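# Okay, sequence plus prediction incoming.
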Amino acid sequence: MLEWCRKLRVAAQRETPDDTVARKHLTAIYSRLVIDGGALRDQPPDGPKKITVEKLKPEFRKELDRRIFASANLIKLNREQAIEKTMQRFQGWVTSIPPDGVSEIDRREVKAGVQKSVKDMDFISRRVAIDQGHKLASNVKYLLAVQSGAIALRWHSNWRRPGYKYRQDHKERDEKIYLLRDSWALEQGLIKPVYGFYDEITAAGEEVYCSCDALPIYAPQKLPDEFLTEKGKREFNRA
């Protein structure tokens, strides 16, 4: 039995995926947003320029490295758990074999169980890659927005997307605008919070499998009237 277990463990380690897929996925997102300038295409006309992206490249690279590290750790943990689960299932089956042996049906069931464990692990690894990829994209866009003078972020929830398991509180945030603390417009007394500040809620993409977005606003003129102070209304002829 020990030899069987050893061979099964080697086979499981060989077949279960590593972090290669996640690494390639994250690097592709980084290249699209930072190297190819995709992060700028997602910004409004009054948003950041190419020079800002160039200046922030070291920070973006650190974020990519963090996401790759987090993905590798999650995939390694899930991989180890999947292998142990497969071994436990096999050992339980071996110890329950009757004296007269096992049928072909029993063998097929065990084989199918092992294959399912590997398939489940592949699915989980891909989900980790997608989740970490969205976190990377969200953080790149957030850093770019803050460093380019954004004053607020508009929450966008994908709750309308078929099959998306949205969080109720994220759906309730949909299209709400949250101010960025310490922005120039806030310091000049032109705007005021209506739904609070962005740092008071979980950020877009922060929670597991969250695919919400936070869209930057750079000019007080783009905010609804209720966000403008009396000074702001006079400044922008909204009084």
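All right, it came through fine.
# For the rest of this, base every contact and every neighbour count on C-alpha atoms.
Noted.
# Helix or strand: which one has Leu153?
Element membership for Leu153 (DSSP states H and E) is strand 152-156.
# how about the next helix or strand after that strand: buried residues?
As assigned by DSSP H and E, the chain's next helix or strand after strand 152-156 is helix 168-173. Neighbour-count burial for helix 168-173 flags His170, Lys171, Arg173 (criterion: 16 or more other Cα atoms under 10 Å).
# Return the list of helices and strands in contact with the helix ranked longest in the chain.
Looking across the chain with DSSP state H, the single longest helix is helix 50-95. Applying 3 or more Cα pairs under 8 Å, 6 or more residues apart in numbering; DSSP states H and E, we find helix 50-95 packed against helix 2-15, helix 20-30, helix 104-147.
# Glu59: which of these is closest?
With Cα to Cα, the closest approach to Glu59 among these belongs to helix 104-147: 8.5 Å.
# Can you name every helix or strand that that closest one contacts?
Contact partners of helix 104-147 among helices and strands, from 3+ Cα pairs under 8 Å, 6+ apart: helix 20-30, helix 50-95, strand 213-217.
# For the helices and strands packed on helix 50-95, give me CSV that also has mean neighbour count.
Compiled in CSV, the helices and strands packed on helix 50-95 are given as follows (neighbours: other Cα atoms under 10 Å):
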stretch, mean neighbour count
helix 2-15, 13
helix 20-30, 19
helix 104-147, 18
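# Output those helices as JSON lines; include the columns distance to Pro48.
Putting these into JSON lines (distance: least, Cα to Cα, whole Å) gives the following:
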{"stretch": "helix 2-15", "distance to Pro48": "45"}
{"stretch": "helix 20-30", "distance to Pro48": "17"}
{"stretch": "helix 104-147", "distance to Pro48": "7"}
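# Figure out which of the ones you listed is closest to Tyr209.
Tyr209 lies closest, by Cα to Cα, to one member of those: helix 104-147, at 5.3 Å.
# Distance of Ile151 relative to Pro193?
To Pro193, Ile151 is 11 Å away according to Cα to Cα, to the nearest Å.
# before we move on, back to that, now, of the helices and strands packed on helix 104-147, which is deepest in the fold?
Highest mean neighbour count of the helices and strands packed on helix 104-147: strand 213-217, a mean of 23 (counted as mean count of other Cα atoms under 10 Å).
# this is the other structure I want to compare:
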Amino acid sequence: MMEDTRSIIETREAINAIGEILAAFLKSGPQYPNHLEDAYADVSKSVHSIIPSSADATARYGRVCKGFLDNVIQVRGMPTRLISGGGESEAQNVSSSGSHVAKLFDTLLPSITERFKWCVENYRSQADIYLDDQIGQLQVILREFLEQVPSGGTKAKAIKSKIAEIKKELRYLVKWDRLFYTYKARSFSTEIEHIFVLTGSPLAAIWQYSDMDAQGEYQKTYNHQQRDGRVYAIRGSWAIEKGLMKVGPNGYLDEIDIPGRELGCMCSLLWLYSISDLPTNMMTEKGVAELKRARAVVTGREAEKPNRAAEPKTRPSELKNWLMRWIGRG
């Protein structure tokens, strides 16, 4: 949502007013025992009056998510814009999740609604932390400036330059909610997509690290690079139930935060649906044996193809179903 002109002007005037307070302090220096603390308090109060609150930012995020949720419910899946021959004016939302998700949608809706509420509350919590961090950085610069000004003032350029630095930080700070939203914009859609993917009965997922995680000025509280390439099992998968696979050294996917939950995370998951795609340390002896048996059947089947007179021991439909059972999705 664009700021109106009046808001931009008022913000600019407030930042200039803060600059004037600092310039006056630079010229006079502390004139009484609590002058420094009073100036610090006055500037801090002015700063809080011009920056968006985390509550307002969360409310805006909640409205955006609610609009997306309404579209998800309408199309019974992940909404995608379909543009017909009439162009954008006749575009409509359709589901890109397939008929399988549409059939299960009513049973999935409670989980989707729960994720909506969770995402908004998580946004609120992370916004509080992010905003406190950004304000804290500004306050460090502000206090450093005030403490460097001697009694009687100074004309030192190195100290004076701090005023321009503080005003520059302020111009960034008044837009903190926009930058924060870019960090979190995909979080809700990622949560919904995660629910839909699990309906397809994946066996595991490989964590794929994104170099974009290291970008941005915000100090990350996590290190997802160490997860790159790790394989996480899906709890209750058909392969585990049939004794064909085991959890593996990295545990279950539901034991960690999925990509997009941590602030600024741009990682992704590569889903595995076949036991043939699993690492050997996640396969049981039974799984290895059945995989070898299935591959032997395929090899034997290929060897029989040139001999058209030979009668296959297993009908094609039976063979396909059997292979899908042990190699594919079960």
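Thanks, I have the structure now. None of these values were measured; they are calculated from a predicted model.
# TM-score of the superposed pair?
Put the two chains on top of each other and the TM-score (TM-score structural alignment, normalised by the length of the first structure) is 0.67; 226 aligned residues with a Cα RMSD of 4.1 Å.
# who wins for proximity to Gln188 of the first structure among the helices and strands packed on helix 50-95 of the first structure?
Across those, Gln188 of the first structure has its closest neighbour in helix 104-147 (16.9 Å, Cα to Cα).
# from the chain's centre, how far out does that closest one sit?
Distance, stretch centre to chain centre, for helix 104-147 of the first structure: 12 Å (Cα atoms, centre = their mean, to the nearest Å).
# before we move on, back to that, list residues touching both of Ile151 and Pro193 of the first structure?
Leu179 (Cα atoms under 8 Å, 6 or more residues apart in numbering).
# Any figure for the gap between Pro99 of the first structure and Trp4 of the first structure?
Distance from Pro99 of the first structure to Trp4 of the first structure, by Cα to Cα: 18 Å.
# Same check on Thr229 of the first structure?
74 Å.
# Show me how far the longest helix of the first structure is from its chain's centre.
The chain centroid and the centroid of helix 50-95 of the first structure are separated by 12 Å under Cα atoms, centre = their mean.
# got it, and stretch 210-225 of the first structure?
The answer for stretch 210-225 of the first structure is 20 Å, by Cα atoms, centre = their mean.
# now do stretch 184-198 of the first structure
28 Å.
# Give the buried residues for stretch 157-177 of the first structure.
Ser157, Asn158, Trp159, Tyr166, His170, Lys171, Arg173, Asp174, Ile177.
# Roughly how far does Val21 of the first structure sit from Leu153 of the first structure?
Where Leu153 of the first structure is concerned, Val21 of the first structure sits at a distance of 32 Å (Cα to Cα).
# before we move on, what about Arg127 of the first structure?
27 Å.
# swap in Arg6 of the first structure?
54 Å.
# Could you do Lys7 of the first structure as well?
For Lys7 of the first structure, the distance to Leu153 of the first structure - Cα to Cα - is 54 Å.
# again, but for His134 of the first structure
To Leu153 of the first structure, His134 of the first structure is 17 Å away according to Cα to Cα.
# now swap in Lys76 of the first structure and tell me
On the measure of Cα to Cα, Lys76 of the first structure and Leu153 of the first structure end up 35 Å apart.
# swap in Glu230 of the first structure?
22 Å.
# Looking at the two, which is more packed in?
Leu153 (23 against 16; other Cα atoms under 10 Å).
# What's the match for that one in the second structure?
Aligned counterpart of Leu153 of the first structure in the second structure: Ala204 (TM-score structural alignment).
# wait, doesn't its match sit right on Trp238?
No: using Cα atoms under 8 Å, Ala204 of the second structure is not in contact with Trp238; the gap is 11.1 Å.
# I'd guessed Trp207 of the second structure sits against Ala233; true?
No: counting by Cα under 8 Å, Trp207 of the second structure does not reach Ala233; the two are 11.2 Å apart.
# neighbour-wise, which of these two wins?
The neighbour comparison of Trp207 of the second structure against Ala233 (other Cα under 10 Å) goes to Ala233, with 26 against 23.
# The first structure: which residue goes with the more buried one?
Using TM-score structural alignment, the equivalent of Ala233 of the second structure in the first structure is Leu179.
# give the contact list for the nearest residue to its match once chain neighbours are set aside.
Distance criterion Cα to Cα, 6 or more residues apart in numbering; nearest residue to Leu179 of the first structure, sequence neighbours excluded, is Ala152 at 4.1 Å. Applying Cα under 8 Å, 6+ apart, we find Ala152 of the first structure in contact with Ile177, Tyr178, Leu179, Leu180, Tyr198, Pro216, Ile217, Tyr218.
# Now for the third one: which residues touch it?
For Leu179 of the first structure, the set of contacting residues under the criterion of Cα under 8 Å, 6+ apart consists of Ile151, Ala152, Leu153, Lys192, Pro193, Gly196, Phe197, Tyr198.
# rewinding a little: who's in contact with the match of Leu153 of the first structure?
Ala204 of the second structure makes contact with Val231, Tyr232, Ala233, Ile234, Leu253, Trp271, Leu272, Tyr273, Leu278, according to Cα under 8 Å, 6+ apart.
# JSON lines for those residues, including distance to Ile327 of the second structure?
Output for the contacts of Ala204 of the second structure, formatted as JSON lines (distance: Cα to Cα, whole Å):
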{"residue": "Val231", "distance to Ile327 of the second structure": "18"}
{"residue": "Tyr232", "distance to Ile327 of the second structure": "19"}
{"residue": "Ala233", "distance to Ile327 of the second structure": "16"}
{"residue": "Ile234", "distance to Ile327 of the second structure": "17"}
{"residue": "Leu253", "distance to Ile327 of the second structure": "21"}
{"residue": "Trp271", "distance to Ile327 of the second structure": "15"}
{"residue": "Leu272", "distance to Ile327 of the second structure": "12"}
{"residue": "Tyr273", "distance to Ile327 of the second structure": "9"}
{"residue": "Leu278", "distance to Ile327 of the second structure": "11"}
